[in-house]
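**Q** Provided below are the primary sequence and the corresponding predicted coordinates.
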Amino acid sequence: MLQPLPQEQTIMAETDRISQLPADIVDNILGFLPIEDAAKTVVLSTNWGGIWPNLTQLCFAPHFFRRLKNRYSTKHAAFYVITKILLQHQGPTIRKFEVDYYDSKTETVKSRSYDIDQWLLLVTRKGVEEIKLHLGSQEYRLPDCVLSCRTLKSLDLDSLLVRPLRSTYMLPNVASLRFRSINLDFFSDLVLDVPSLENLSCEECYEMFHLHIIAKSICSLNIRYCSGRELDSFIPVNMDLRSIRTLHLDSHSLQNFVDDCSRTGLPLRSPALNVEDLNLSDFCFKEETQASPLIRLLHICPNLIKLHISLWCPVTWRCDSTYDDEKDIPSVAEVDRRLPELRSVAQRHKRLVTLKLILFKGFWCEMLFIKELLAALPSLQEVIIGHSNDMDSKRKCEVMERVLHFPRASTEANVTCI
């Protein structure tokens, strides 16, 4: 039998260096892969034989459920596989556990609730630090072991039912908390004490004002598309807003946020907040209910460095209209009256260097808004304007050419149209 030459052995050893990686590094690499790909990868090296039953990151993505459903023609197959993987897990720790499942029919989740309960009970007993649970169904009720897990650092819940059994929960290590499509009505008598919380996100949640969180060091707050019967307190109580550096709101939440700042006694004058990165979705400067709150928010956020706005306008407006064409329209006069106040507050933002506006359609109110910001912001360096796909190429070129010739307060402002 031919033996490899010494030079060939050296090359083989060098090309197989990945097999010699420490187990914790391999475990971390496999954590970025879909669970089925991680299972295939560990068989590539005899040195990795003990890694699979000890994986610390278990992520079951949507394609995992689709693949098993197509293979076995049943939605329950994936649930059996997850249960088997967890029961065969031999390691002392599962740091990350993700289940991202969606199906238009809720019966599957409802019928497998016991299985999901057992998954969560097992991972919380193994020191889980990150849980992501997306079930696409309000039929599943979150077990108490999750909100009682003191090792958690990140909790992401989407489309499920949360009915706490106790009035107070302490999550001492949670730094990131995300709720999406959660009915917070059941939180009315609940207090979440999250002293290490840095990032809080609530999207498409119902009864937002029922969220009672004790958090003193939040850096990032995202509130979008939340609703409720009343908004006596839109901002979660017991939250120190002055620690927030990144703020993301939709146009509806914008007004509620500013109004609630006023109700809670936060002075609507500079400097009340320390926000550096402001992101607004579905914003229309023509609407008084959006323009005025934005101006008020800019007043109390004098330390902005980045401003990112996703524009919105009703589809019924004429896309080819310009400011000069419509001097006689009353709405133009209304917008004109707001421009001096916008200009006044924008001129005081001497730290704001990045402005990004997307979904730009070229409407006259958008043109006025952009023109005023460029003419007022004194320290701009980077300006990105992204057009909407609804604009045809000819209209896009005409409008963008006009924008590029708008006067700029900052000589360093570089405008890029994409």
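**A** All right, it came through fine. Residues are numbered from 1 along each chain as shown.
**Q** contacts, neighbours, all on C-alpha from now
**A** OK.
**Q** which other residues reach the helix ranked longest in the chain?
**A** Longest helix in the chain, counting residues (DSSP state H): helix 330-346. With contact meaning CA atoms under 8 Å, 6 or more residues apart in numbering, helix 330-346 is reached by 285-286, 291-292, 295, 298-299, 323, 326-327, 365, 369, 372-373, 376-377.
**Q** hmm, try it at 6 Å
**A** With CA atoms under 6 Å, 6 or more residues apart in numbering as the test, helix 330-346 has contacts from 286, 376, 377.
**Q** ok, now stretch 68-77?
**A** If you take CA under 6 Å, 6+ apart as the criterion, stretch 68-77 is touched by residue 78.
**Q** Confirm residue 290 sits in a helix?
**A** Yes: counting by DSSP: H, G, I helix; E, B strand; the rest coil, residue 290 is found in a helix.
**Q** I'd like the distance between it and residue 364.
**A** According to CA to CA, to the nearest Å, residue 290 and residue 364 sit 16 Å apart.
**Q** now do residue 167
**A** Distance, residue 167 to residue 364, using CA to CA: 52 Å.
**Q** Give me the distance between the longest helix of the chain and the centre of its chain.
**A** Helix 330-346 sits 31 Å away from the centroid of its parent chain (CA atoms, centre = their mean, to the nearest Å).
**Q** got the buried residues for it?
**A** By 16 or more other CA atoms under 10 Å, the buried positions in helix 330-346 come out as 332, 335, 338, 339, 342, 343, 345, 346.
**Q** same question, stretch 29-37
**A** Of the residues in stretch 29-37, 30, 31, 33, 34, 35 count as buried by neighbour count, 16+ other CA under 10 Å.
**Q** Looking at residue 167 and residue 364, which is more packed in?
**A** Ranked by neighbour count (other CA atoms under 10 Å), residue 167 and residue 364 place residue 364 first, with 21 against 11.
**Q** That one and residue 371, how far apart?
**A** The gap separating residue 364 from residue 371 is 10 Å, by CA to CA.
**Q** what's stretch 279-292 in contact with?
**A** Contacts with stretch 279-292, where a contact means CA under 6 Å, 6+ apart, come from 248, 249, 250, 251, 308, 309, 310, 311, 312, 335, 365.
**Q** let's bring in a second one:
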Amino acid sequence: MMSGRDRISQLPTEILDNILGFLPIVEAARTAVLSTIWRDCWSNLTQLNFDDQFFAYVRKKYPDSYNRTSTCMYVINKVLRQHHGPIRKFVLDFKGDVSIIGDGPNSRKFDFDQWFLFITQKGVEEMSIAFPNPDTDEIICEEYKYFRLPNCIFSCLTLKRLDLSAVLVAPTINVPCIFPNVTSLSFVGVVFDRINLDCVVDVPMLETISFSQCEDVEYFNIKAPRLGSLTLKDYEIEEDIEVYCSITPVNMNLSFIHTLCLNFSFQHFASKLTRWGPELNVECLELAYVQFCDDDDFSSFIHSLQICPKLRKLDIIMTVLIGAEISKYTLLEGFKSAAKRLKMLHTLKLRSFTGSESELLFIKMLLACFHALEKVVIIRDKVKFDSNNEFKVMQKLFNFPRASRNAKIIYI
């Protein structure tokens, strides 16, 4: 190799752009001083990431700035003005003065709207937009208002993936469909505006959707004919069944979803699953917070399995707690009744395994009842697992009687 030869700069532009995409945006900007090649790459960067690192860097570099939020806004404006070419991915995790989101004298909503309009005209395919959440972040602003998502995002033709956090979703465009080519939607702490439930809007290409700690989801009244995956997580709801109805769109047809993830205390929600039909077409089911404090909890769990007769994969985050009042006979009969319906279940994954007696009893019952099981993957919780008893736990696991001779246990 010739001394001093710069092989990296000779790489194709697409590869250089991919390399810069892995760097924090501050580091990517610094490469512009290397040569005209790198300067062109920086000004044509297809991934712009204004995240925690970016805001922390600006605050550290300009500690004496009168308004560090305005300084961050100025830098983002300058980057966008100097940018040429397409932008495939855009990330904004806003960390600044929330008063600029409202309607007060310090409002800078116009800047945000202009950014998003600019981005949606640059061929963007992935967007991640996050603002401070008043329920989880320390916000000192009595009149805090959620940022209202502009209509240019709802109508963007190139957008395929959208992740939103702590914004207000309230489409006001008069069109038959929104997010025309989006295949993946994720909502965290999002508030949906109260609109006419008789007005159903089509999201034609949507395949995956996720809701976490959102409000008034029932008003997100959409039709998604290609939807295959639904995730509901991190909800903290009491036994009020009516409240559970509001965590999913009221008219969205979910009878054809093949992947369902319920990452919250789902027992009281289980009875509402049948509103999508007496039987679901779910093939992959993920459950968390599996706790059987009484017979009703256990019945809800069994019900969740029984309405998924096509289930092939069951993924459980192990938080199993079996109350002393639930007999082994009740557990065994419940699993037997579920096994009669789930004749296609071949893969079982158990995560965050701690080796507790409740978990071991749970696994023993599953192995004894499901005849189609081929693979059981047990992933231990490295923090909570008691390594002193690991040999005894493994000995019990591998010696449990199995209804299927083909059932193999993989312990990780």
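**A** Perfect, thanks for sending it. None of these values were measured; they are calculated from a predicted model.
**Q** Give the next helix or strand downstream of the longest helix of structure 1.
**A** Toward the C-terminus, helix 330-346 of structure 1 is succeeded by strand 354-360 as the next helix or strand (DSSP states H and E).
**Q** got a list of what the aligned residue in structure 2 for residue 246 of structure 1 touches?
**A** Aligned by TM-score structural alignment, residue 246 of structure 1 pairs with residue 259 of structure 2. Going by CA under 6 Å, 6+ apart, residue 259 of structure 2 touches 229, 282, 284, 285.
**Q** Counterpart of the third one over in structure 1?
**A** Under the alignment (TM-score structural alignment), residue 284 of structure 2 pairs with residue 277 of structure 1.
**Q** Surely that match is in contact with residue 309?
**A** No: counting by CA atoms under 6 Å, residue 309 is not a contact partner of residue 277 of structure 1; they are 11.0 Å apart.
**Q** would you list every one of the helices in structure 1?
**A** Per DSSP H, structure 1 has helices spanning 6-15, 23-30, 35-41, 62-72, 77-87, 107-111, 113-125, 144-147, 251-263, 288-300, 330-346, 364-376, 393-404. These are given in chain order.
**Q** Turn these into a markdown table, including distance to residue 414 of structure 1.
**A** A markdown table is the format used below for the helices of structure 1 (distance: least, CA to CA, whole Å):
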| stretch | distance to residue 414 of structure 1 |
| --- | --- |
| helix 6-15 | 46 |
| helix 23-30 | 39 |
| helix 35-41 | 44 |
| helix 62-72 | 41 |
| helix 77-87 | 51 |
| helix 107-111 | 51 |
| helix 113-125 | 50 |
| helix 144-147 | 48 |
| helix 251-263 | 27 |
| helix 288-300 | 22 |
| helix 330-346 | 18 |
| helix 364-376 | 11 |
| helix 393-404 | 9 |
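**Q** Between these, which one is closest to residue 317 of structure 1.
**A** Checking the helices of structure 1 against residue 317 of structure 1 by CA to CA gives helix 364-376 as the closest, at 9.7 Å.
**Q** how far away is the counterpart of residue 112 of structure 2 in structure 1 from residue 80 of structure 1?
**A** Aligned counterpart of residue 112 of structure 2 in structure 1: residue 116 (TM-score structural alignment). Counting by CA to CA, the gap from residue 116 of structure 1 to residue 80 of structure 1 is 10 Å.
**Q** Between the two, tell me which one has more neighbours.
**A** A direct count of neighbours by other CA under 10 Å for residue 116 of structure 1 and residue 80 places residue 116 higher, at 22 against 12.
**Q** So for stretch 67-81 of structure 1, what gets flagged as buried?
**A** Buried residues in stretch 67-81 of structure 1 (16+ other CA under 10 Å): 68, 75, 76, 77, 78, 79.
**Q** check contacts around the match of residue 284 of structure 2.
**A** Shown in contact with residue 277 of structure 1 (CA under 6 Å, 6+ apart): 246, 304, 306.
**Q** counterpart of residue 68 of structure 1 in structure 2?
**A** Aligning on TM-score structural alignment places residue 68 of structure 1 opposite residue 58 in structure 2.
**Q** ok, now how distant is its match from residue 68 of structure 2?
**A** Separation of residue 58 of structure 2 from residue 68 of structure 2 (CA to CA) stands at 8 Å.
**Q** Ok, residue 173 of structure 2 next?
**A** To residue 68 of structure 2, residue 173 of structure 2 is 35 Å away according to CA to CA.
**Q** outside of stretch 371-378 of structure 1, which residues touch it?
**A** By CA under 6 Å, 6+ apart, the list of residues contacting stretch 371-378 of structure 1 from outside reads 343, 346, 347, 350, 406, 407, 408, 409, 410.
**Q** which residue in structure 2 lines up with the first one?
**A** Alignment note (TM-score structural alignment): residue 343 of structure 1 maps to residue 336 of structure 2.
**Q** ditto for the fifth one
**A** Taking TM-score structural alignment as the alignment basis, one finds that residue 406 of structure 1 is matched in structure 2 by residue 400.
**Q** Quick one: neighbours of the closest residue in space to its match that isn't next to it in sequence, just the number.
**A** Leaving out its chain neighbours, the residue that sits closest to residue 400 of structure 2 by CA to CA, 6 or more residues apart in numbering is residue 364, at 6.0 Å. With neighbours defined by other CA under 10 Å, the count for residue 364 of structure 2 comes to 18.
**Q** Next: residue 303 of structure 1.
**A** By other CA under 10 Å, the burial measure for residue 303 of structure 1, its neighbour count, is 21.
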